[in-house]
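Engineer: whatever this is, show me its structure:
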Amino acid sequence: MRPTQVTERRNDPTSSPLDERQWGDGELVITIDGPAGAGKSTVARGLAARLGFAFLDTGAMYRSVTLGCLRQGVSWDDASAIGRVAGRVEIRFEGDRVLLDGEDVSAAIRSTEVTDHIRWVADNAEVRALLGGLQRRAAVGMRIVTEGRDQGSEVFPDAACKIFLTASPETRARRRHAELAARGQAATYAEVLSAQIRRDQEDASRPVGALRPADDAVIVSTDGLSEEQVIERLVQIVAARALATDPNAE
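Structural biologist: Predicted structure coming up:
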């Protein structure tokens, strides 16, 4: 697999909640994990923008590999073939766009078909090792917000700040149902909720990269909160963690 490219956004010292003297200007990783539908990607992207950091959407990486497998007609029972696809494809991020081998697949990777098959990719030990290594290389020397299922617990165990974002299955199902409706994809709320509960059970029992909060993660529930309220809460958590890590803090 060729290197994933991400673009760093430098902090605006007039608006950043972080004092450069606290964490310096070197590599700094903030991880956001949580169950499907908790709003991780949207909130992580918003937090990165507020902090002036780069953003790494690891879920999009797994979805891109899944789309590649679908297009190549790979058998889901053939773990080695799935691993070979992951090793060949090129995934790049350009702003909010996700490119698979140069093609913008930002919408295609969010399809129901990709969602229904992503578990075969996400449960593949070879793929997780490949993508985990790629994610770590993408973060070298960067100030970055990265989100996924195992970023704080597995990929970046030494991250400066770890957040576990969650919400009730009902709240997450309502969000997913609205998202599908906006894309013109037919599904009832009951169907989405049932799939959400099944996905939660599967994610928690994955053989590799199982969904769990890191021991030192801050758990944040998004129930009843707007997107902006969640981002503001995370900014406060990051700023507090920066202060707690500052050797010059009184």
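Engineer: C-alpha only now, for contacts and for neighbours.
Structural biologist: Will do.
Engineer: right, and residue 220 touches residue 165 too?
Structural biologist: Yes - counting by C-alpha atoms under 8 Å, residue 165 is a contact partner of residue 220 at 5.0 Å.
Engineer: here is a second sequence; please produce its structure as well for comparison:
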Amino acid sequence: MMNKIIIAIDGFSSTGKSTIAKLLAKKYNYIYVDTGAMYRAVTLFAKQNNFVAKDFLNKESLISNLKDISLSFKFNIDLGFAEMLLNGVNVEKEIRTLEVSQLVSKVSTISEVRKKLVAEQQLMGENRGIVMDGRDIGTVVFPDAELKLFMTASADKRATRRYKELIDRGDKVSFKDILFNVEERDRIDSTREDSPLMKAEDAIGFDNSDMGIKEQFERICALVDRRIL
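Structural biologist: Model prediction:
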């Protein structure tokens, strides 16, 4: 019988963490949790309630209203992955906009927000057999995960991927804005006081600037197999 493990995937924005995580969850019949979607949903809540804007953050009001935020995932059989629900409402499309992307790092620096979401994420992984991606999974959420990966790629390559994704979806965006957002999120994520983005000592680094999904997936599956067999 194969062991069930925790697979923690961390790294910079737009490095394909979620794509790889979904493929792994499907192959090994694991639960997939997109922690970035959770932070985006809290950001959407803050935006809807005028707690955050491009040049504004009402930290105290957001903290006092965290109790009113309920997050859950609902599996969409047609899409093949779970979508994000905020207080019972599917917000998968709304949380993927550039506007939310520009605000999420600001909201995720708040310690009280991180504490609430980390506790929920740790509960999800109690029975193992889970693939989770984010910024602090291997360092904070699951420091004892059996497999930790840290994904990187050049800012230009990541911005190109994100730009194509949004254009294909029909969004009107400029590459310049996307590149700025990627670089700004890197800066905020890496320098925040609470759980900054960093590679765990025992994490395996993956620079996929010039690596396709197929090659990445095959290499990572080999690492998973060594740990579960």
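Engineer: and residue 220 and residue 165 of structure 1? which has more neighbours close in?
Structural biologist: residue 165 (26 against 16; other C-alpha atoms under 10 Å).
Engineer: mind checking the SS state of the more buried one?
Structural biologist: Under the three-state scheme (DSSP: H, G, I helix; E, B strand; the rest coil), residue 165 of structure 1 adopts strand.
Engineer: for the equivalent of it over in structure 2, list the residues it contacts.
Structural biologist: Using TM-score structural alignment, the partner of residue 165 of structure 1 in structure 2 is residue 151. Counting by C-alpha atoms under 8 Å, 6 or more residues apart in numbering, residue 151 of structure 2 makes contact with 9-12, 15-17, 205-208.
Engineer: neighbour-wise, which one of the residues you listed leads?
Structural biologist: residue 10 (28 neighbours).
Engineer: and the corresponding residue of structure 1 for residue 115 of structure 2, how many neighbours?
Structural biologist: Under the alignment by TM-score structural alignment, residue 115 of structure 2 pairs with residue 129 in structure 1. Neighbours of residue 129 of structure 1 under the rule other C-alpha under 10 Å: 15.
Engineer: so residue 129 of structure 1, which of the three states?
Structural biologist: Quick answer, by three-state DSSP: residue 129 of structure 1 is helix.
Engineer: where's it relative to residue 28 of structure 1, distance?
Structural biologist: 22 Å (C-alpha to C-alpha, to the nearest Å).
Engineer: swap in residue 155 of structure 1?
Structural biologist: In terms of C-alpha to C-alpha, residue 155 of structure 1 sits 14 Å off from residue 28 of structure 1.
Engineer: OK, contacts around the most centrally placed residue in structure 2?
Structural biologist: Residue closest to the mean C-alpha point of structure 2, counted by C-alpha atoms, centre = their mean, is residue 36 at 2.9 Å. Counting by C-alpha under 8 Å, 6+ apart, residue 36 of structure 2 touches 133-134.
Engineer: any idea what it aligns with in structure 1?
Structural biologist: So residue 36 of structure 2 corresponds to residue 59, using TM-score structural alignment.
Engineer: same thing with residue 173 of structure 2?
Structural biologist: Alignment note (TM-score structural alignment): residue 173 of structure 2 maps to residue 187 of structure 1.
Engineer: compare residue 155 and residue 28 of structure 1 (neighbour count), which wins?
Structural biologist: A direct count of neighbours by other C-alpha under 10 Å for residue 155 of structure 1 and residue 28 places residue 155 higher, at 21 against 18.
Engineer: without its sequence neighbours, what residue ends up closest to that one?
Structural biologist: Using C-alpha to C-alpha, 6 or more residues apart in numbering and skipping residues adjacent in sequence, the residue nearest residue 155 of structure 1 is residue 132, 5.9 Å away.
Engineer: how far is the helix or strand where that neighbour lies from where the chain is centred?
Structural biologist: Element membership for residue 132 of structure 1 (DSSP states H and E) is helix 125-139. Remark: helix 125-139 of structure 1 is offset 13 Å from the chain centroid, using C-alpha atoms, centre = their mean, to the nearest Å.
Engineer: can you list the buried residues in that helix?
Structural biologist: 126-128, 131-132, 134-135, 138-139 (16 or more other C-alpha atoms under 10 Å).
Engineer: the aligned partner of residue 200 of structure 1 in structure 2 in helix, strand or coil?
Structural biologist: Taking TM-score structural alignment, residue 200 of structure 1 has residue 186 as its aligned residue in structure 2. With three-state DSSP as the basis, residue 186 of structure 2 sits in helix.
Engineer: excluding chain neighbours, what is closest to residue 186 of structure 2?
Structural biologist: Closest residue in space to residue 186 of structure 2, ignoring its immediate chain neighbours: residue 12 at 6.5 Å, by C-alpha to C-alpha, 6+ apart.
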